[in-house]
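Undergrad: Sequence first, predicted model second:
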Amino acid sequence: MNRNRTLIFLVALTALLVACVSPSPPSVARLGDGIFIVSHPLVYRIQQTNEVIEVPKGFITDLASIPRPLWWWESPIDRSMAAAIIHDYLYWDQTCSKDEADAVLYLAMQESGVSTTTRKMVYLGVRTSIGDKAFADNKAAKAKGENRFLTSAYTDILLGRPVEPEDDLKSILARAKREDGLAAVAQVPPRLKSACRTALSLFKNEGR
């Protein structure tokens, strides 16, 4: 009996340890054709530092910061997708420079287990004029008043609705505006810039 209890305890302990060290998939749901929403805050700690980047619940992303031919994930629940969401958030927020956001992308892919070949290919892809345009387009859209943050309550409503495959970013945001689902512009986390600077420094120190 004692032996059986010990075995059960060891199995449970092993499962707990695996759960603690294994990265979890991002909390994201699909809303339309290439459109996703963060359904729970997505938190990324940069390597072994105390620097954290948090993508808030209700952020809508079309992942336009990464050219679609370079999408490397297979489904919205693939944990490697977290890096793309964080990158798109930083491109939209614009607190961090493009260089810093791209460095965060590379490090996040690395920590998510994306292969060296793939992450280098994706990184080089966002360093082209396509990436420059995505960053500039977001700046222009924000200047015109576009808002990509939904309220928590409205986010929950959308999560309970069937996915409309034909929906695009424009139609989703227009519907959210009609239904009072747009949130106030998210406040910039006080340490976001510090986190991005740290990421860029780590990226450069690794000799890339």
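TA: Yes, it's here. The structure presented is a predicted model; accordingly, all values stated were derived computationally and were not measured.

Undergrad: Please count neighbours and contacts with C-alpha atoms only from this point.
TA: Fine.

Undergrad: quick check, Lys57 in a strand?
TA: No: in this structure, Lys57 is coil, not part of a strand, as judged by DSSP: H, G, I helix; E, B strand; the rest coil.

Undergrad: what about it, how many residues close to it?
TA: 20 (other Cα atoms under 10 Å).

Undergrad: Over to Cys96?
TA: 18.

Undergrad: Ala29 too?
TA: By other Cα under 10 Å, 18 other residues sit near Ala29.

Undergrad: How about the one 4 residues further on?
TA: In terms of burial, Asp33 registers 14 neighbours under the definition other Cα under 10 Å.

Undergrad: what's the spacing between it and Arg178?
TA: Remark: distance between Asp33 and Arg178 (Cα to Cα, to the nearest Å) = 21 Å.

Undergrad: Check Arg30 too.
TA: Relative to Arg178, and taking Cα to Cα, Arg30 is found at 20 Å.

Undergrad: Same drill for these two, tell me which one is more crowded.
TA: More neighbours surround Arg30 than the other of Arg30 and Arg178, with 23 against 9 (other Cα under 10 Å).

Undergrad: Give the helix, strand or coil label for the more buried one.
TA: strand.

Undergrad: right, and it touches Ile60 too?
TA: No: look at Arg30 against Ile60 with Cα atoms under 8 Å: they stay out of range, at 9.7 Å.

Undergrad: joint contacts of the two?
TA: Counting by Cα atoms under 8 Å, 6 or more residues apart in numbering, the common neighbours of Arg30 and Ile60 are Phe36, Ile37.

Undergrad: want to compare, so here's the second one:
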Amino acid sequence: MSAPPLLPGVPGDVTAPRQTLLPDLRRFRLADDASYTWRHTPEGGAEGVYRLVVPAGFEHDFASVPRPLWALVAPIDLGIASIFHDWLYARAGRAETLRWAGRTPGAGWEPVPKWWTRRDADRLFARLMREQGVPRWRRRAAFLAVRAFAGGVWGRRQTRPAPRP
């Protein structure tokens, strides 16, 4: 297998899945998997190519922005970044991340034995918004809002098992 087509210094590659608006007119269901592939150098580690996949069937609301604030930041304005952020929050960081190991003959994507932290999830949210062209002021407002107000959502779901070996 050859390496995924993602050169150093370029934005990540994100898929925009088909979605269905649910009857409550507030949530959406993914009809296809959503994936994001990016280059990253973890602290104390070597640079690698990583992938996060949100499976078809996942339900999300794009962003939990209070309706009175929609004139400034409507949920849809934050783009696909909200899908990945909602996925990580819904699972309290217990989402499998894959790392490209294609240099080894017969290898491809391998699971990374580390769960996401809330800070990691919020940083990915900011990165995806930037790469998707969300204006800086809107990204900043959304990032500060999740840092200030979303901790309780993460904490209620935090029943994390020990990381895989």
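TA: Done, it's in. Computed from a prediction, not measured in an experiment: that's the story for all the values here.

Undergrad: what about Leu69 of the second structure, neighbour count?
TA: 10.

Undergrad: Quick test: name the residue nearest the centre of the first structure.
TA: With distances taken as Cα atoms, centre = their mean, the residue of the first structure nearest its centroid is Ile85 (2.2 Å).

Undergrad: check which helix or strand covers the equivalent of Lys133 of the first structure over in the second structure.
TA: Under the alignment by TM-score structural alignment, Lys133 of the first structure pairs with Gly152 in the second structure. Element membership of Gly152 of the second structure, judged by DSSP states H and E, is helix 151-156.

Undergrad: cool, Pro25 of the first structure as well?
TA: Short version, using DSSP H and E: Pro25 of the first structure is in no helix or strand.

Undergrad: And for the aligned partner of it in the second structure, the neighbour number?
TA: Matched by TM-score structural alignment, Pro25 of the first structure corresponds to Ala16 in the second structure. Neighbourhood size, Ala16 of the second structure [other Cα under 10 Å]: 15.

Undergrad: Ok, the one 3 residues further on next?
TA: Look at Gln19 of the second structure: counted by other Cα under 10 Å, it has 17 neighbours.

Undergrad: Need the nearest residue in space to the residue nearest to the centre of the first structure, chain neighbours excluded.
TA: The spatially closest residue to Ile85 of the first structure, leaving aside those adjacent along the chain, is Leu63, at 6.6 Å (Cα to Cα, 6 or more residues apart in numbering).

Undergrad: which SS state does that neighbour fall under?
TA: coil.

Undergrad: so what's it up against?
TA: Here Leu63 of the first structure is in contact with Gly34, Ile35, Ala84, Ile85, Asp88 (Cα under 8 Å, 6+ apart).

Undergrad: Would you tell me what helix or strand the fourth one is located in?
TA: In this assignment (DSSP H and E), Ile85 of the first structure forms part of helix 81-93.

Undergrad: Output the contacting helices and strands for that helix.
TA: Under the contact criterion of 3 or more Cα pairs under 8 Å, 6 or more residues apart in numbering; DSSP states H and E, helix 81-93 of the first structure touches strand 52-55, strand 60-61, helix 98-111, helix 129-143.

Undergrad: chain center to it, what's the gap?
TA: Counting by Cα atoms, centre = their mean, to the nearest Å, helix 81-93 of the first structure is centred 4 Å from the centre of its parent chain.

Undergrad: Over to stretch 171-180 of the first structure?
TA: Distance of stretch 171-180 of the first structure from its chain centroid, counting by Cα atoms, centre = their mean, is 22 Å.

Undergrad: So what does Trp29 of the second structure match up with in the first structure?
TA: No Trp there; residue 29 of the second structure is Arg. Match for Arg29 of the second structure (TM-score structural alignment): Ile37.

Undergrad: for its match, helix, strand, or coil?
TA: strand.

Undergrad: Pretty sure it sits against Gly58.
TA: Yes: Ile37 of the first structure lies in contact with Gly58 (Cα under 8 Å); the separation is 6.1 Å.

Undergrad: between those two, what contacts are shared?
TA: Taking Cα under 8 Å, 6+ apart as the contact rule, Ile37 of the first structure and Gly58 both touch Thr155.

Undergrad: quick revisit: alignment lookup: the residue nearest to the centre of the first structure to the second structure.
TA: Residue pairing (TM-score structural alignment): Ile85 of the first structure is matched to Ile83 of the second structure.

Undergrad: So its match is in contact with His60, correct?
TA: Yes: counting by Cα under 8 Å, Ile83 of the second structure does reach His60; the two are 6.5 Å apart.

Undergrad: Counting neighbours, what do you get for the closest residue to the match of Arg29 of the second structure other than its chain neighbours?
TA: Nearest non-adjacent residue to Ile37 of the first structure, counting by Cα to Cα, 6+ apart: Ile60, 4.5 Å away. Residues near Ile60 of the first structure, counting by other Cα under 10 Å, number 27.
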